[in-house]
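# just coords:
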């Protein structure tokens, strides 16, 4: 039997609170490759996997460079495809 894990999704309001950054800053970070793109969860709704948000916060706390965070973002987004 294959065990499946539950993925908790967080909407932009929660991302803003968790990251202590403004909504426009988060979207600017996305365009610069410093934050993962959201996932469409409905026709007019997007959200982020909670684990992606947590990983970015941990990287910032650890003092990772912008290039290191871009590499992390690429890895996080690639892992979405793999499932």
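Here it is on my side, so go on. Keep in mind it's a predicted model, so treat the numbers as computed, not measured.

# contacts and neighbour counts: CA atoms only from here.
Noted.

# Looking at the protein, which helix is longest?
Identified as the longest helix of the chain according to DSSP state H is helix 66-82.

# Pull out the buried positions in that helix.
By 16 or more other CA atoms under 10 Å, the buried positions in helix 66-82 come out as 69-70, 72-74, 76-77.

# got the contact list for residue 66?
residue 34 (CA atoms under 8 Å, 6 or more residues apart in numbering).

# again, only using 6 Å
The contact partners of residue 66, taken as CA atoms under 6 Å, 6 or more residues apart in numbering, number zero.

# got another, please set it beside the one above:
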């Protein structure tokens, strides 16, 4: 399956939040960590973004989101 990578401007547009909010959510375990694309570039796998967005829309609690984030990050590279 082809997986696209979303860069920060895409993430900000999709979630409607600020850059600092995204990185605070990453720090708090409520948003997936970005993957390195190069020396000074990061991005987020689009399938993980879709899964996280669906969970938010479904109204999952912060604890459920933290668990989902952990699962998504743990499954990277296992396919």
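Good, I have the coordinates. Worth saying up front: this structure is predicted, and the values here are computed from it rather than measured.

# What value does the TM-score take for this pair?
The TM-score (TM-score structural alignment, normalised by the length of structure 2) is 0.95; 79 aligned residues with a CA RMSD of 0.8 Å.

# once aligned to structure 2, how far is the longest helix of structure 1 on average?
Helix 66-82 of structure 1, aligned to structure 2 and superposed, deviates on average by 0.6 Å (mean CA distance after the TM-score superposition for structure 1).

# How far does that helix sit from its chain's centre?
Centroid separation for helix 66-82 of structure 1 versus its chain: 9 Å, with CA atoms, centre = their mean, to the nearest Å.

# Where does it end up in structure 2?
Alignment of helix 66-82 of structure 1 against structure 2: residues 62-78, by TM-score structural alignment.

# Just the residues contacting the longest strand seen in structure 2, thanks.
Counting by DSSP state E, the longest strand found in structure 2 is strand 42-45. Strand 42-45 of structure 2 is contacted from outside by 5-7, 34-36, using CA under 6 Å, 6+ apart.

# Tell me the secondary structure at the residue of structure 2 most remote from its centre.
Distance from the centre of structure 2 peaks at residue 39, with 19.8 Å (CA atoms, centre = their mean). Counting by DSSP: H, G, I helix; E, B strand; the rest coil, the backbone at residue 39 of structure 2 sits in coil.

# Cool, thanks, talk later.
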